[in-house]
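Q: sequence isn't available, so here's the structure alone:
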């Protein structure tokens, strides 16, 4: 389908809905999403559209006191759980109404039209296929596919060695998976939204920035594997 809701794997991304902007530990965010989902099932009837508006008011009031990392990033209460995946509970695929997301803060046009930097990436399908082969949950997956900076550094590091994206994902797939696992193990940008934009000018080489970002100096075997990819 897309990088947001991949065909393979029991996971999906919900970073653009702002839930990871809440200053809560992962277990509390999981609990919050399950609570929303249960309340939604018990209170929303798509045949009575105003129940979506009522649900939003109630949830916004309940979640108002939760501290945020960035006060200007909205947290949409319509992000819920579907078995092991997360996604929009008022998406037209569920409601049967192409404009049902107008009951959200951003509205249908933005919710359906927004594409984060990684979704816009030319290699997004290659990343989708790679990550689909890994055993991930929706929270870990969200943290990976919303982290455009790590994707940028990985691709630029190998591009500087003359390796195309197609070759990178075909012949160095196992190395890419190791780098993703390194990101997870080092807890790099694991609770981010998809709205971050670069505020610094990159002056160092991508490889050096990647080494710094993933703390690869403590994993010399990975550095050696990157360098022998030339």
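A: Looks like it came in fine. Note that the structure is predicted; figures quoted are calculated from it, not measured.

Q: from here on, contacts and neighbour counts on C-alpha atoms
A: OK.

Q: what is the one helix or strand residue 152 maps to packed up against?
A: Assigned by DSSP states H and E, residue 152 falls within helix 148-159. Applying 3 or more Cα pairs under 8 Å, 6 or more residues apart in numbering; DSSP states H and E, one finds that helix 148-159 contacts helix 117-120, helix 165-171, helix 206-213.

Q: got another, please set it beside the one above:
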């Protein structure tokens, strides 16, 4: 078995207990969102492209959690050059822990993975899945376009968390701004609307603070990006 496929096989075995073979799978992505390897259904792959503008801002081990039908899609930075995406139906918090363990375990090998994957090999190995889609190079978003995209995102609490129980269920000392933000995540507010609401409430916070706070909450398995978001 080629070296790259052997590594992928080991990763799949390590994540076997959180990936449902009927409604789950994994993928590896380059920094620009290009699919390097995928066992995900094509409709789920398309959702990965919607969140491509957020990938460059992720640090190793940080993630984006996306609500999808039959579970969640977790995208985590695995190395400086690539990301891992896992579709699963398990508890998001425990899944994040297991994916983080895999990222740490194979950190050096992940750094080399992008350079050795050959799409022709992957098509041979992927069985009973949709044909591998290798996306072409796409134009990068300008800074104004990226900011517009980030402002349009809608986050939600991950069940069973609700605005009523999130403060008591999570043993974390929250700032006043974070508490107010959490208690309004059932309102389908965009990041821009949350930012405006916090400032209208007399809390002087920046857009960057709101984005970083939401990304930190996502990394802890508390919130996720709602599926309906579009670029």
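A: Yep, that arrived. Because the structure is predicted, anything quoted here is derived from the model rather than measured.

Q: tell me how they score on TM after superposing.
A: Overlay of the two chains. TM-score (TM-score structural alignment, normalised by the length of the first structure): 0.24; 90 aligned residues with a Cα RMSD of 5.5 Å.

Q: closest one to residue 38 of the first structure among the helices and strands packed on helix 148-159 of the first structure?
A: Closest to residue 38 of the first structure of these is helix 117-120 (Cα to Cα; 29.5 Å).

Q: list the buried residues of the closest one.
A: Residues of helix 117-120 of the first structure classed as buried by neighbour count (16 or more other Cα atoms under 10 Å): 117, 118, 119.

Q: in CSV, list the helices and strands packed on helix 148-159 of the first structure along with distance to residue 30 of the first structure.
A: Converted to CSV, those look like this (distance: least, Cα to Cα, whole Å):
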stretch, distance to residue 30 of the first structure
helix 117-120, 24
helix 165-171, 32
helix 206-213, 27
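
Q: show me where the first structure has strands.
A: Assigned by DSSP state E, the first structure shows strands spanning 79-82, 85-88.

Q: show me what the first one is packed against.
A: Using 3+ Cα pairs under 8 Å, 6+ apart as the contact criterion, the neighbours of strand 79-82 of the first structure among helices and strands are helix 26-43, strand 85-88.

Q: on that earlier part again, quick one: closest of the helices and strands packed on helix 148-159 of the first structure to residue 132 of the first structure.
A: Closest approach to residue 132 of the first structure among those (Cα to Cα): helix 165-171, 12.9 Å.

Q: number of nearby residues for residue 213 of the second structure?
A: The tally of other residues near residue 213 of the second structure (other Cα atoms under 10 Å) stands at 15.

Q: what secondary structure does the residue lying closest to it once chain neighbours are set aside sit in?
A: Of all residues not flanking residue 213 of the second structure in the chain, residue 178 sits nearest, at 7.5 Å (Cα to Cα, 6 or more residues apart in numbering). Recorded secondary structure, residue 178 of the second structure: helix (DSSP: H, G, I helix; E, B strand; the rest coil).

Q: now swap in residue 85 of the second structure and tell me
A: strand.

Q: pick the most deeply packed of the helices and strands packed on strand 79-82 of the first structure.
A: Compared across these, strand 85-88 shows the largest average neighbour count, a mean of 20 (mean count of other Cα atoms under 10 Å).

Q: which elements pack onto that strand?
A: With contacts defined as 3+ Cα pairs under 8 Å, 6+ apart, strand 85-88 of the first structure has these neighbours: strand 79-82.

Q: buried residues in the helix holding residue 152 of the first structure?
A: Quick answer for helix 148-159 of the first structure (16+ other Cα under 10 Å): 148, 149, 150, 151, 153, 154, 155, 156, 157, 158.

Q: among the helices and strands packed on strand 79-82 of the first structure, which is nearest residue 171 of the first structure?
A: Residue 171 of the first structure lies closest to strand 85-88 among those, at 29.7 Å (Cα to Cα).

Q: which helices and strands sit right next to the strand or helix carrying residue 195 of the second structure?
A: According to DSSP H and E, residue 195 of the second structure maps onto helix 191-200. Here helix 191-200 of the second structure touches helix 143-152, helix 176-182, helix 207-219, going by 3+ Cα pairs under 8 Å, 6+ apart.
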